[in-house]
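*Asks:* Predicted model and sequence below, questions to follow.
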Amino acid sequence: MDFTYDEEQQALREAVRGLVGKAYSDYETRRRTVAEDPGFDEQQWGRMAEMGLLGLPFSEDDGGVGAGPVEISIVAEELGRVVAPEPYLSSVVWAGGLVSAVGTAEQRAEVLGALAAGESLLAPALAEPGRRWANDATAVTAAEDGGSWVLAGTKEPVLHGARADLLVVSAMLPSGGTGLFLVPGDAPGLTREGYATHDGGRAAKVSFDGTPATPLGEAGADVAASISTVTDIARVMACNEAVGAMETALRTTTAYLTSRKQFGVTLNTFQALTFRAADMYVSLEFAKSLAVWATMVVAAGSPAEIAEAAQRASLQVSRAGRHIGQEAIQLHGGIGMTAEYSIGAYTSRLTALDHLLGDGAFHLRALAAAVGDHEEVDPLP
C-alpha cells in the first residue's frame, strides 16, 4: 500500500488546513463558539459547504463531489487538529453515509444535495438509552397505517439532534429487523431536549409519539447490515479525527516542555519527562499507521474486511488517545486541568470520540470473539 498523498490530496489537505486553521487558530475562538448554541459556527459550516467539503463523500449525481475515503480522512484529521466543533463526522460521514447507502435516487439527490450545499443539517438518531453501540433498534418502533409510517419511542444521545433539520432514525419494523426513516425537525409528535456535552458539542434526547416518518429506501426493508457498514466507516473517520487531535496534543506538550522552566532550566532537561513524551510519540505513530491502513481498507475492502479494520484501528486509537491525553495533562501540570488551556479540550474530545462508536474494550471483545475464525499459523523462526 502507498500511504503517501498525491498532489490533489495534498492540495486538499492544505486548503482544509487553511480554512479551519484560520477559523480556530486561537483557542479562545473555539471556546466562545462552543459556549453558545448550536455549539458550532454556522458561518464556518457554510464556508465548508462552499469549499465542497460537505459533499465530498457523495456522488456527483447526488449533488456531491465523488471523492474517496482518503479524501474524507484528510478532512477529518484536519478538523481534529483544531478540535473544530462542526458536526462533520456525525452529519456528513455518518448520517449522510446512511442516506447514500440506503436511500432511493430521489432521496439521495434531495437530501444529500441540501446537505452538500449547507442548506440542511442531518443528525443520526441511532443510539438508544440503556444500549451501547448496537446496529439494530428496539427502543423506537415503526408502524404502518394506511400506507403511512409513524414512529414511537426515544433515541439518546442524538448528536446535534436539537439543531438538525432532518433526522435519520433507526426503528424496529413490524415484521422484525431494523429500518431507517427520515423525520423533519418540525414533525408533529417530535420532542427534542438538547444539552451540551463534556467536549463542548451538543446532543439531544429525541422522543417520538406517533411521529410521521418517511422510509429511507425500500419501505419495510431490514437495513441493519448497511447501518453496520456505514457505522464502521464512521469509526475509521473518527480514528483519523483522533489522530489529528493527538498530533496537536503532542506538539503542544513538547512545546510546553521546551519553554516552561523549573529550577532554572526548561522541563525537557529532565530525562524522565522527555522519555514520557517519546512514549507519547510512539503511541501516536502506532495509531496513525492503523488509521491510515483502515482508511485504505475502506477504499477497497468488503464489509467484513472494513468491520475488522475498523475494530483494529479503533482499539489502537482508543489506547493511544487515552495515553496521549492523560500524559499531556500530566506533563502540563496543574494548568492542564484548566478550561482556559487547550490541552484539556483535546483530551475531552479524544474521550468523546472513544465512546461515540465503541470504546477500546468494546472492540477488543469483538476481535477476541473472532480469533477462532482465523486459521492457525506456524510461529516465525
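*Replies:* That came through, no problem.

*Asks:* alpha carbons only for contacts and neighbour counts from here, please
*Replies:* Fine.

*Asks:* Pull out the buried positions in stretch 284-297.
*Replies:* For stretch 284-297, the neighbour count (16 or more other C-alpha atoms under 10 Å) marks 284, 287-297 as buried.

*Asks:* Nearest to A345, out of the residues you listed: which one, please.
*Replies:* Ranked by distance to A345 (C-alpha to C-alpha), the buried residues of stretch 284-297 are led by L284 at 17.8 Å.

*Asks:* quick one: the residue lying farthest from the centre of the chain and G325, what's the gap?
*Replies:* Each residue of the chain has a distance to the centre, and by C-alpha atoms, centre = their mean the biggest one is for G264: 43.2 Å. The gap separating G264 from G325 is 27 Å, by C-alpha to C-alpha, to the nearest Å.

*Asks:* Over to A76?
*Replies:* Counting by C-alpha to C-alpha - A76 and G325 are separated by 18 Å.

*Asks:* same thing with V183?
*Replies:* Distance, V183 to G325, using C-alpha to C-alpha: 37 Å.

*Asks:* got it, and P157?
*Replies:* 24 Å.

*Asks:* next structured bit after the longest strand along the chain?
*Replies:* The residue-count maximum for a strand in the chain (DSSP state E) belongs to strand 202-215. For strand 202-215, the following helix or strand on the C-terminal side (DSSP states H and E) is helix 224-259.

*Asks:* Which secondary structure elements does that next one sit against?
*Replies:* Under the contact definition 3 or more C-alpha pairs under 8 Å, 6 or more residues apart in numbering; DSSP states H and E, helix 224-259 sits against helix 69-81, helix 96-102, strand 265-266, helix 271-300, helix 303-332, helix 342-356.

*Asks:* Give me every residue in contact with the last one, excluding its own residues.
*Replies:* Helix 342-356 is contacted by residues 27, 83, 198-199, 238, 242, 245-246, 249, 252, 314, 318, 321-322, 325-326, 328-329, 336-339, 360 when judged by C-alpha atoms under 8 Å, 6 or more residues apart in numbering.

*Asks:* ok so, going back, make TSV out of the buried residues of stretch 284-297 and add distance to A95.
*Replies:* Formatted as TSV, the buried residues of stretch 284-297 follow (distance: C-alpha to C-alpha, whole Å):
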residue	distance to A95
L284	28
A287	25
K288	25
S289	26
L290	24
A291	21
V292	22
W293	23
A294	20
T295	19
M296	21
V297	21
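
*Asks:* Structure two is appended below for comparative analysis:
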Amino acid sequence: MNFELTDEQQQLADSLRKYLGNAYDFEKRKAILNSPSGVNEKVWATFAELGLTAMTLPEADGGFGGGAVDLMAVMQACGEALVVEPLLDNIGLAGRLLAKAGNEAQRSAWLPGLADGSVQLAFASSEPGHRYDLTPQTTTATSTADGWLLNGEKIVVIGAPTATRLIVSANNGNGTSLFLVDPQAAGVTLKAYRTVDGIRAADIHFSHVKLGADALLGTAGEALPLVEEAVDFATALLCAEAVGAMQFACDATLEYLKTRKQFGVAIGSFQALQHRMVDMVVATEEARSMAILAAAKADDASLTPTERARAISAAKVKIAEAAKLVREESVQLHGGMGMTEELKVSHTFRRLTMASQRFGDADHHLERYAALA
C-alpha cells in the first residue's frame, strides 16, 4: 500500500506547519492559554481560510468532502504545535454528526457557518460515573407537546465554552437521540475550565431545558450508530495528532542530547541514552503506522461497523502505549527541567497523557477489541 501523501495533502500540511511555526510558537501559545477565552480567534479564522474547517464536510454543505486520510498530516502539524483550538471536535466529531444526522434545514443553518469559521460546535456525550460509555445513562429527553424537555449533566465537553451550538446525546426512553442545544438557553449551565493540556472544556448541567421539535437530529432513539462512527472517526484524527506530538518530543529530546554536556562531552554520546532515544523513535514510527491504518479504516465505507471499530481500537491501544513511552522518556532524558512550565516538552507530556485517555484508554480499547472478535 502506498502511504505517501498526495501533492495537495502535503501542500496543505506544509502551509499549516509554516503558519503555526510563525504564529503559534511556544511563547505565543502560552499567551493564548492565559487569555480570557483560552483560544485565538485569528488562528481560527486562518484555519477557515486554509479550508480546514470545511475539510470533512460534504460538498453540498459547503465543504470539501475529505476524510481522515486527508487530515492526517494536518492533525500531525496541530499535534507538533500543541494547538488548543478545538479543530478536531468541530470537524471530526460535532460537525460530522450534524452532517450525517441533520435534515436539510439544520445542515443549511449551521454547516456553512462551520465551514467559513463563523460557527463552532461541541459534542456533549460523557457523563459522570460512566467513563467511555457512548450510550447516555443520566441525560434524558422527554417528549412534550411543543418538542422536548432536556435534563441531565455532561462533563469534559471540549470546545463548549466557545461553541455556538451544542450537540447533546440523551436517552429519550427508546434509545440514544441527538439534540441541537443553544448553550445560552434557559436551564443550561456551563462550568468552564482548562484541561491539563490547556484545551478549554466545560461541565454542563441541563435543568428542564425546553427544546423545539426542530432541535432533534435524525430519528429519535436511533442515533447510537452515528455517534459510534463519529467517535471512531475522531479517534483516528486524535491518533494522528498524537503522532505529531510524539514527533516533536523526539526531535526536542534528540536536540537536547546533542547539546547538553556532561563530563565534557554531549550526553548523546552515552550509549545507554542512545538506546533510550532509539526506543522513542521506534515507538513513534510504530504509532505513525497505526495512525495511518486508523485513518484508512475510518474512511473505508466497505467495512462493517465491527471491522471499523476493531481497527480503530487496535490503533488506539498502540498509540496509547507509544505515547506513554515517548512522553516519559522525553521528560526523563531532559532531567528535572523536563517538567518545568518553561519547556515545551512538559506541555507535550500533558497532551500525550490526554490523548491516551480521550475516547477510551488502552484498557477500554483492549476490552472493546476482544468483545468484537
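*Replies:* Cool, the structure landed. Note that the structure is a prediction, hence the values are computed from the model and not measured.

*Asks:* Any idea what the TM-score is?
*Replies:* Once the chains are laid over each other, their TM-score by TM-score structural alignment, normalised by the length of structure 2 reads 0.96; 369 aligned residues with a C-alpha RMSD of 1.3 Å.

*Asks:* Out of the helices and strands packed on helix 224-259 of structure 1, the one nearest R32 of structure 1 is which?
*Replies:* Checking those against R32 of structure 1 by C-alpha to C-alpha gives helix 342-356 as the closest, at 12.7 Å.

*Asks:* Tell me the counterpart residues of stretch 325-337 of structure 2 in structure 1, please.
*Replies:* Stretch 325-337 of structure 2 corresponds to residues 323-335 in structure 1, going by TM-score structural alignment.

*Asks:* Which positions in structure 1 sit opposite stretch 180-195 of structure 2 in the alignment?
*Replies:* In the comparison with structure 1, stretch 180-195 of structure 2 aligns to the range 182-197 (TM-score structural alignment).

*Asks:* Show the end-to-end separation of the matching stretch, please.
*Replies:* End-to-end span of stretch 182-197 of structure 1 (C-alpha to C-alpha): 25 Å.

*Asks:* Mind listing what's buried along it?
*Replies:* Counting neighbours by 16+ other C-alpha under 10 Å, one finds that the buried residues in stretch 182-197 of structure 1 are 182-185, 190-192, 194-197.

*Asks:* For that stretch, what is the distance to the chain centroid?
*Replies:* Distance of stretch 182-197 of structure 1 from the chain centroid (C-alpha atoms, centre = their mean, to the nearest Å) equals 21 Å.

*Asks:* same thing with stretch 322-341 of structure 1?
*Replies:* The chain centroid and the centroid of stretch 322-341 of structure 1 are separated by 23 Å under C-alpha atoms, centre = their mean.

*Asks:* ok, now stretch 256-269 of structure 1?
*Replies:* Computed by C-alpha atoms, centre = their mean, the chain-centroid distance of stretch 256-269 of structure 1 equals 36 Å.

*Asks:* and H130 of structure 2, how many residues sit next to it?
*Replies:* Using other C-alpha atoms under 10 Å, H130 of structure 2 is surrounded by 12 other residues.

*Asks:* What is the aligned counterpart of it in structure 1?
*Replies:* Aligned counterpart of H130 of structure 2 in structure 1: R131 (TM-score structural alignment).

*Asks:* Please report the distance of its match from V20 of structure 1.
*Replies:* 35 Å.

*Asks:* same question, M1 of structure 1
*Replies:* Here M1 of structure 1 is placed at a distance of 29 Å from V20 of structure 1 (C-alpha to C-alpha).

*Asks:* who's more crowded, those two?
*Replies:* Neighbour comparison, M1 of structure 1 and V20: the larger count goes to V20, with 22 against 5 (by other C-alpha under 10 Å).

*Asks:* right, and the more buried one touches L79 too?
*Replies:* Yes - applying C-alpha atoms under 8 Å, one finds V20 of structure 1 in contact with L79, separated by 6.8 Å.

*Asks:* between these two, what contacts are shared?
*Replies:* Shared contacts of V20 of structure 1 and L79, defined by C-alpha under 8 Å, 6+ apart, are absent.

*Asks:* What's the local residue count around the closest residue to F64 of structure 2 other than its chain neighbours?
*Replies:* Of all residues not flanking F64 of structure 2 in the chain, M55 sits nearest, at 5.1 Å (C-alpha to C-alpha, 6 or more residues apart in numbering). Other residues near M55 of structure 2 number 22, with proximity taken as other C-alpha under 10 Å.

*Asks:* so where do the helices sit in the stretch 51-200 of structure 2?
*Replies:* For the stretch 51-200 of structure 2, helices defined by DSSP state H, counting those that start in this stretch occupy the ranges 68-81, 87-89, 95-101, 104-116.

*Asks:* with structure 1 superposed, average distance for the shortest one?
*Replies:* Helix 87-89 of structure 2 differs from its equivalent in structure 1 by a mean of 1.1 Å after superposition (mean C-alpha distance after the TM-score superposition for structure 1).

*Asks:* ok, residues contacting that helix?
*Replies:* With contact meaning C-alpha under 8 Å, 6+ apart, helix 87-89 of structure 2 is reached by 53, 95, 121-123, 158-159, 234, 237-238.

*Asks:* which of those residues lies closest to A220 of structure 2?
*Replies:* Each of the contacts of helix 87-89 of structure 2 was scored against A220 of structure 2 by C-alpha to C-alpha, and F123 proved nearest at 17.1 Å.

*Asks:* okay but the closest one is in contact with V157, surely?
*Replies:* Yes - under the criterion of C-alpha under 8 Å, F123 of structure 2 makes contact with V157 at 6.7 Å.

*Asks:* Comparing the two, which shows the higher neighbour count?
*Replies:* Between F123 of structure 2 and V157, counting by other C-alpha under 10 Å, F123 is the more crowded of the two (27 against 23).

*Asks:* List of residues touching the match of stretch 180-195 of structure 2?
*Replies:* Contacts of stretch 182-197 of structure 1 (C-alpha under 8 Å, 6+ apart): 39, 160-162, 164-169, 202-216.

*Asks:* try stretch 2-21 of structure 1
*Replies:* Residues contacting stretch 2-21 of structure 1 (C-alpha under 8 Å, 6+ apart): 48, 71, 74-75, 78-79, 82, 84, 292-293.

*Asks:* could you dump the residues you listed to TSV with distance to Y5 of structure 1?
*Replies:* TSV is the format used below for the contacts of stretch 2-21 of structure 1 (distance: C-alpha to C-alpha, whole Å):
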residue	distance to Y5 of structure 1
M48	21
E71	9
I74	10
V75	13
E78	14
L79	18
V82	21
A84	23
V292	11
W293	13
